[in-house]
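**Q** Build me a model:
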Amino acid sequence: MTPDPARRVLVTGAARGIGRAVADALTDHELVLTVRRAEDVARLGTELPGARVLLLDLADASAIAERVAGVEVDAVVHCAGVEGVAPAAELDPARLAAVLAANLAGPVELTRVLLPGLRRSGGHVVFVSSTAVLGAFPGWAAYAASKAALRAYADTLRVEEPDVRVTSVLPGRTDTGMQHRIHEQAGRDFDPATAMAAASVAAAIRSVLTAPGDVEIPELVLTPFTHPGG
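**A** Predicted coordinates for the structure are as follows:
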């Protein structure tokens, strides 16, 4: 299906990683991009001319409605998030609260604020979760819990909002700054050959957004694939 170049899409976490790759993959759409750092506003505005760039910290849910006042889009792709990797024994309330604020409360509040417009347009909400919700990984308790809760929220939203398509995308290991940081903290080298490119994940998300109107993709699991022999 040929995408509508005028289709309005909001992408969170667009400064880097999967969010930036999604923005790059949707340059034929009308884009609203959110970033957490002030210095990224001008940079993205220059690199992606035509996109509207908003300063938005999803961890501050109380400020979201004011920040996106007047914004109406046909789709939202929730890419922003934090890792918060720590052993369960070191997972204090403050660290857990920070991860849940950015990865769960923020996306939930942003969706609530944008929902009236999404209903009007028969829109689409895409939540970028993680394959971390499908297994157990040391140090990932807070991150996996936040993404599992987001997945459950998406499933409920899909039932409650029949006029809005809702998709959870669960990428496996992806070559992003987050993976490099996690490996560095653990004292390990990161091998990009064992991961998907962020652009590949973005291409899959684009295919979800541009699927025919009579198709809903409730969940999409993405894992790295390496051809035999490299």
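**Q** contacts, neighbours, all on C-alpha from now
**A** OK.
**Q** got a list of contacts for stretch 88-107?
**A** 57-61, 64, 78, 80-84, 139, 141-143, 146-147, 149-150 (Cα atoms under 8 Å, 6 or more residues apart in numbering).
**Q** Give me the buried positions along that stretch.
**A** Using 16 or more other Cα atoms under 10 Å as the test for burial, stretch 88-107 gives 91, 96-107.
**Q** all strands of the chain, in order?
**A** Using DSSP state E, the strands of the chain run over residues 8-11, 30-35, 52-55, 75-78, 124-128, 165-171, 174-175, 196-197, 219-222.
**Q** Count the residues that sit near G70.
**A** When neighbours are counted by other Cα atoms under 10 Å, G70 registers 11.
**Q** follow-up on the earlier one: and which of the buried residues of stretch 88-107 is nearest to H227?
**A** N103 (33.1 Å; Cα to Cα).
**Q** mind listing what the spatially most central residue of the chain touches?
**A** Central residue of the chain (Cα atoms, centre = their mean): C79, 1.6 Å from the mean position. C79 makes contacts with V11, T12, G13, A14, I18, G19, F127, V128, as judged by Cα under 8 Å, 6+ apart.
**Q** Let's have those residues in JSON lines, adding distance to D28.
**A** Putting those into JSON lines (distance: Cα to Cα, whole Å) gives the following:
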{"residue": "V11", "distance to D28": "14"}
{"residue": "T12", "distance to D28": "17"}
{"residue": "G13", "distance to D28": "19"}
{"residue": "A14", "distance to D28": "16"}
{"residue": "I18", "distance to D28": "18"}
{"residue": "G19", "distance to D28": "16"}
{"residue": "F127", "distance to D28": "21"}
{"residue": "V128", "distance to D28": "21"}
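**Q** let's see this one next to it:
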Amino acid sequence: MVFDSTAGLGAPSPLPTALVTGATRGIGRAIAEDLGRTHHVILAGRDQGALDALAATLPSASTWAVELAGEEPLDGFLENVPDSGLDVVVHSAGIEAGATVEETDRVTWRQVLEVNVVAVAEVTRLALPALRRAEGTVILINSGSGFASNPGGSVYAASKFALRAFADALREEERGNGVRVSSVHPGRTDSDMQRALVAKQGGTYDTDFYLAAQDVADAVRLVVDLPGNAVAESVSVRPLRKA
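**A** Here you go, the predicted model:
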């Protein structure tokens, strides 16, 4: 479904095009709303109703309801990509699960790696021809856990280390094609995922010590708006205050 408040339902958009996964909540939503000021945004997520509601608030948007885990094709976004190509892909969808190594079974390992790494690789692979046409930018929302792991965090950190390695390889493979690849590593960010993590750890949730989702969206905007001859290879964003 396509929403264009300036030209009518279903009208083609003259704007550059951005795909944002995990677009209905938290960091992904903030990124989608921010990019929506200047781009036609393909909103990807699991809940069609939530996608439609968000799309209706943006100047130009289309939706892609998708379950990233499993064996279903992950090419549904392509029907909303114009002939000119895909200018931005932001991989924001992700899950956090697992406990200690002793307590985590292989089903959990597979689930986290499937969403946080395998689906990212597949969507990117499918998007590459369109990204090359537009000399676009791939942005992978990583984490501080992509640099270091803590007890009880091996599953999530392993997925984020893998995501960083994927970004590093893709960046060099696509440099000659004009495609920029950036890893954005937010610190602790106020979100549903963060609340669940703090609850699991038995801690106290204090937003004074967390980034806002918009802070991460601002970092993504910085990456997108760099001149085409420059790439922010890795951006680390941390809360100013420490608990």
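**Q** Go ahead and name everything in contact with stretch 141-154 of the first structure.
**A** Here stretch 141-154 of the first structure makes contact (Cα under 8 Å, 6+ apart) with 82-88, 91, 96, 99-100, 103-104, 108, 127, 129-130, 132-133, 166-168.
**Q** so it matches what in the second structure?
**A** Stretch 141-154 of the first structure corresponds to residues 154-167 in the second structure, going by TM-score structural alignment.
**Q** what's the mean gap between the matching stretch and the aligned bit of the first structure?
**A** Superposed on the first structure, stretch 154-167 of the second structure shows a mean distance to its aligned partners of 0.6 Å (mean Cα distance after the TM-score superposition for the first structure).
**Q** quick one: buried residues of that stretch?
**A** Per 16+ other Cα under 10 Å, stretch 154-167 of the second structure contains these buried residues: 154-164, 166-167.
**Q** Rebuild these as a markdown table, extending it with distance to N80 of the second structure.
**A** Listed next are those as a markdown table, based on distance: Cα to Cα, whole Å:
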| residue | distance to N80 of the second structure |
| --- | --- |
| S154 | 37 |
| V155 | 34 |
| Y156 | 31 |
| A157 | 33 |
| A158 | 33 |
| S159 | 29 |
| K160 | 29 |
| F161 | 31 |
| A162 | 29 |
| L163 | 26 |
| R164 | 28 |
| F166 | 25 |
| A167 | 24 |
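**Q** Span of stretch 205-213 of the second structure from start to end?
**A** 16 Å (Cα to Cα, to the nearest Å).
**Q** I misspoke; the intended subject was stretch 64-78 of the first structure.
**A** 14 Å.
**Q** Show me where the second structure has its helices.
**A** Under the criterion DSSP state H, helices of the second structure are mapped to 26-35, 48-55, 106-113, 119-134, 154-174, 192-201, 213-225.
**Q** Quick one: the residues in the first structure that the third one pairs up with.
**A** Structural correspondence for helix 106-113 of the second structure: residues 93-100 of the first structure, per TM-score structural alignment.
**Q** Check the mean deviation of that stretch from the second structure.
**A** For stretch 93-100 of the first structure, the mean deviation from the second structure after alignment is 0.3 Å (mean Cα distance after the TM-score superposition for the first structure).
**Q** Off-centre distance for that stretch?
**A** Its chain's C-alpha centre and that of stretch 93-100 of the first structure lie 19 Å apart, by Cα atoms, centre = their mean, to the nearest Å.
**Q** What of stretch 209-228 of the first structure?
**A** On the basis of Cα atoms, centre = their mean, stretch 209-228 of the first structure sits 15 Å off its chain's mean C-alpha point.
**Q** If you count neighbours, what's buried in it?
**A** Of the residues in stretch 209-228 of the first structure, those buried (16+ other Cα under 10 Å) are L209, E219, L222.
**Q** From the rest of the structure, what touches that stretch?
**A** Residues outside stretch 209-228 of the first structure that contact it (Cα under 8 Å, 6+ apart) are 1-3, 75, 124, 131, 155, 165-174, 193-196, 201, 208.
**Q** at 7 Å what do you get?
**A** By Cα atoms under 7 Å, 6 or more residues apart in numbering, the surrounding residues in contact with stretch 209-228 of the first structure are 1, 3, 165-173, 194-196, 208.
**Q** among the residues you listed, which ones are buried?
**A** Among the contacts of stretch 209-228 of the first structure, those buried by neighbour count (16+ other Cα under 10 Å) are R165, V166, T167, S168, V169, L170, P171, G172, R173, A195, M196, V208.
**Q** The fourth one maps to what in the second structure?
**A** Translated: S168 of the first structure. In the second structure, S168 of the first structure lines up with S183, judged by TM-score structural alignment.
**Q** check contacts around the residue mapped onto R37 of the first structure from the second structure.
**A** Under the alignment (TM-score structural alignment), R37 of the first structure maps onto D47 of the second structure. Applying Cα under 7 Å, 6+ apart to D47 of the second structure gives the contacts A65.
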